[in-house]
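**Student:** Quick one, structure for this:
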Amino acid sequence: MIEPEGGFDVAPVTIAIDGPAGAGKSTVAKRVAERLNLMYVDTGAMYRAVAYLCAQEGIDVNSECAVEAVLDAHRVSFEEGEDRTLQVLIDGVNVTSRLRAPEVSALVSTVAAHPRVRQLLTEWQRAFAERHSVVMDGRDIGTVVLPHATVKVFLTAAPEERARRRQEEYRRMGYEVPLDEMVKNVIERDRKDSERAVAPLRMAEDAVRIDSTDKSIDSVVDEIVQLVENAHVR
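**Tutor:** This is a model prediction of the structure:
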């Protein structure tokens, strides 16, 4: 069962940041939220929570029934952390820091492709946006979750650069993954996310495309903040 936690101010501002794996969405979205004093909602963490549960219990993620069953057997909840970022709790235990392990990442695309899982999590993502001012990142935020978002950004980068970033992220967590393997993983993740039947990865027609391959995080954040200011939402 998935339940919301906490309650925040009604949100007149919604910033949607979509893009492929490793584009820097989470880092950029969190910094944009800090700059604008908004709540950062990492929707990927929601899907990772489901994948984490499946990994912990040895669930066949290709079986939608099995994934639904493990969800029904546990209490998955989300709340606002002290730094205004989304925290994930499973049966009351905060597992946010465990959600980016390679074994979890390997299952996310498959879990996220199940229609019922997407329906459940989309409902909660919209609920957050209705109650809070948010910066929300994912793969279908501007196209499905928040089609009327105040500002929409599609953040991308070259596959090799995204793989390098993911490799460095894993290294900081104590995992060593060869770069060529990371490139293959990124390309395969792109394929799965783009070809899935429900809410595939694609750029919204009214989104602004930002290629972060040769840009610093600060410059990307500045660009998005400028878009928000131009929309007169501050």
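**Student:** make it CA atoms for all contacts and neighbour counts henceforth
**Tutor:** Will do.
**Student:** Not counting residues beside it along the chain, what's closest to the residue minimising distance to the centre of the chain?
**Tutor:** Nearest to the mean C-alpha position of the chain, counting by C-alpha atoms, centre = their mean, stands residue 44 at 2.7 Å. Spatially, and ignoring its direct neighbours in sequence, residue 44 is nearest to residue 138 (5.9 Å; C-alpha to C-alpha, 6 or more residues apart in numbering).
**Student:** for the one you found, what are its contacts?
**Tutor:** 17, 18, 19, 25, 42, 43, 44 (C-alpha atoms under 8 Å, 6 or more residues apart in numbering).
**Student:** I'd say residue 80 and residue 94 touch.
**Tutor:** No - using C-alpha atoms under 8 Å, residue 80 is not in contact with residue 94; the gap is 11.6 Å.
**Student:** Tell me the buried residues in the strand or helix carrying residue 118?
**Tutor:** Using DSSP states H and E, residue 118 falls within helix 115-131. Under the neighbour-count criterion of 16 or more other C-alpha atoms under 10 Å, helix 115-131 has 116, 117, 118, 121, 122, 124, 125, 128, 129, 130 buried.
**Student:** And the strands in the chain?
**Tutor:** Using DSSP state E, the strands of the chain run over residues 2-4, 14-18, 39-42, 76-80, 86-90, 93-94, 134-138, 151-156, 208-211.
**Student:** want to try TSV for the ones you listed, with distance to residue 30 as columns?
**Tutor:** Shown next, in TSV, are the strands of the chain (distance: least, C-alpha to C-alpha, whole Å):
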stretch	distance to residue 30
strand 2-4	20
strand 14-18	11
strand 39-42	6
strand 76-80	13
strand 86-90	10
strand 93-94	19
strand 134-138	8
strand 151-156	14
strand 208-211	16
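**Student:** One more, so I can put them side by side:
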Amino acid sequence: MKKFNKLIIACDGEAASGKSTAAKIVSKRYNLLLINSGLFYRYGSKLIIKHKPKNIVTFLKKKLKKISYNKIAKQNLHSEEISNYVGVLAKNQKVREIINKLQKKIIQSNKKICVEGRDIASKILVKNPKYDLAFYFKCNIDVASYRRWLDIKKKVSLKDVRKSLSKRTQMDKKRKNSPLIKVKDAILIRTDKLTKKQVLSKMSKYIEKLN
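**Tutor:** Sure thing, here's the model as predicted:
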């Protein structure tokens, strides 16, 4: 296994496509700082649901100003209520600007990092810094729904989970600001029939080829 002084990886993909798991295992393998950009939006959604502010932009600007990523990462942010709201929040351009600025600050201070989300290769890691390698994850909707259903410990029906995931992916792809897209040089990984070990093996094959 190669040792890297600098390695920046972008992981984008649809809801419940396996990108979070992939980012986690590849970060562990190559000793990278892992940033899940979706958690910023989920944390923001949790705050809005709880406090119901009149102006969400002003509210989030203040709340996220000095928040640490570690604090966000330790929270439970995958309730169905948050999942249903986060796609709406992600469409707000001013909110995206606040969160993008926060992410950039964290990213620029690290040379070995893996960032996962929906606009990482297309928006966040375009320059200063630019990704060394980009991956795009897809998964059959039925497989993705079942995996998410198990993740949330079957607290809602499988049918509702499928509906929620399908709606979220359509919102991500059709939103005006920073839509979910696969950039030209991103490596497509379909996780439907792959184990975690096989996903890591595929990713490592490309990483090991880097100079």
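**Student:** For residue 32 of structure 1, find the nearest of the strands of structure 1.
**Tutor:** strand 134-138 (7.4 Å; C-alpha to C-alpha).
**Student:** how about the closest one, aligned to which bit of structure 2?
**Tutor:** Per TM-score structural alignment, the counterpart of strand 134-138 of structure 1 in structure 2 is residues 113-117.
**Student:** do the same with stretch 18-30 of structure 1
**Tutor:** Residues 12-24 of structure 2 are matched to stretch 18-30 of structure 1 when aligned by TM-score structural alignment.
**Student:** what do you get for stretch 212-226 of structure 1?
**Tutor:** Under TM-score structural alignment, stretch 212-226 of structure 1 corresponds to residues 191-205 of structure 2.
**Student:** Outside of the matching stretch itself, list whatever touches it.
**Tutor:** 17-18, 21-22, 25-26, 137-140, 143-144, 189.
**Student:** before we move on, what about stretch 152-172 of structure 1?
**Tutor:** Contacts for stretch 152-172 of structure 1 (C-alpha under 8 Å, 6+ apart): 15-25, 101-102, 142, 176-179, 182-183, 186-187, 203-204, 206-213, 224.
**Student:** at 7 Å what do you get?
**Tutor:** 15-20, 22-23, 25, 142, 176-177, 179, 182-183, 186-187, 203, 207-213 (C-alpha atoms under 7 Å, 6 or more residues apart in numbering).
**Student:** If any of the residues you listed are buried, give me the PyMOL selection for them.
**Tutor:** Listed next is the PyMOL selection for buried residues among these, using 16+ other C-alpha under 10 Å:
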select buried, resi 15+16+17+18+19+20+22+23+25+142+179+182+183+186+187+203+207+208+209+210+212+213
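**Student:** From residue 110 of structure 1, how far off is residue 50 of structure 1?
**Tutor:** 11 Å (C-alpha to C-alpha, to the nearest Å).
**Student:** More neighbours: the two, which one.
**Tutor:** Set residue 50 of structure 1 next to residue 110 and count neighbours by other C-alpha atoms under 10 Å: residue 50 wins out with 26 against 19.
**Student:** Counterpart of the more buried one over in structure 2?
**Tutor:** So, by TM-score structural alignment, residue 50 of structure 1 is matched to residue 44.
**Student:** Chain neighbours aside, what residue packs nearest to that match?
**Tutor:** Nearest residue to residue 44 of structure 2 in three dimensions, chain neighbours excluded: residue 60, at 6.7 Å (C-alpha to C-alpha, 6+ apart).
**Student:** Check residue 116 of structure 2 too.
**Tutor:** Spatial nearest neighbour of residue 116 of structure 2, excluding adjacent residues (C-alpha to C-alpha, 6+ apart): residue 11 at 4.4 Å.
**Student:** contacting residues for the one you found?
**Tutor:** Going by C-alpha under 7 Å, 6+ apart, residue 11 of structure 2 touches 19, 23, 115, 116, 117, 120, 134, 135, 136.
**Student:** what residues are up against the second one?
**Tutor:** When you say that, I think you mean residue 23 of structure 2. Going by C-alpha under 7 Å, 6+ apart, residue 23 of structure 2 touches 11, 114, 116.
**Student:** Swap in 8 Å and give it another go.
**Tutor:** Residue 23 of structure 2 neighbours (C-alpha under 8 Å, 6+ apart): 11, 34, 114, 115, 116.
**Student:** Need those residues in CSV (columns: distance to residue 207 of structure 2).
**Tutor:** Formatted as CSV, these follow (distance: C-alpha to C-alpha, whole Å):
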residue, distance to residue 207 of structure 2
11, 13
34, 16
114, 12
115, 15
116, 16
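**Student:** Now for these: which two are most distant?
**Tutor:** The widest separation within the contacts of residue 23 of structure 2 (C-alpha to C-alpha) is 10.6 Å, between 11 and 34.
**Student:** okay, and the common contacts of those two?
**Tutor:** Common contact partners of residue 11 of structure 2 and residue 34 (C-alpha under 8 Å, 6+ apart): 23, 114, 115, 116.
**Student:** Tell me the one of those nearest residue 52 of structure 2?
**Tutor:** residue 116 (27.9 Å).
**Student:** Quick check: the gap between the closest one and residue 203 of structure 2.
**Tutor:** Taking C-alpha to C-alpha, one finds residue 116 of structure 2 at 14 Å from residue 203 of structure 2.
**Student:** quick one: which of these two has more around it?
**Tutor:** Higher neighbour count among residue 116 of structure 2 and residue 203: residue 116, with 28 against 18, using other C-alpha under 10 Å.
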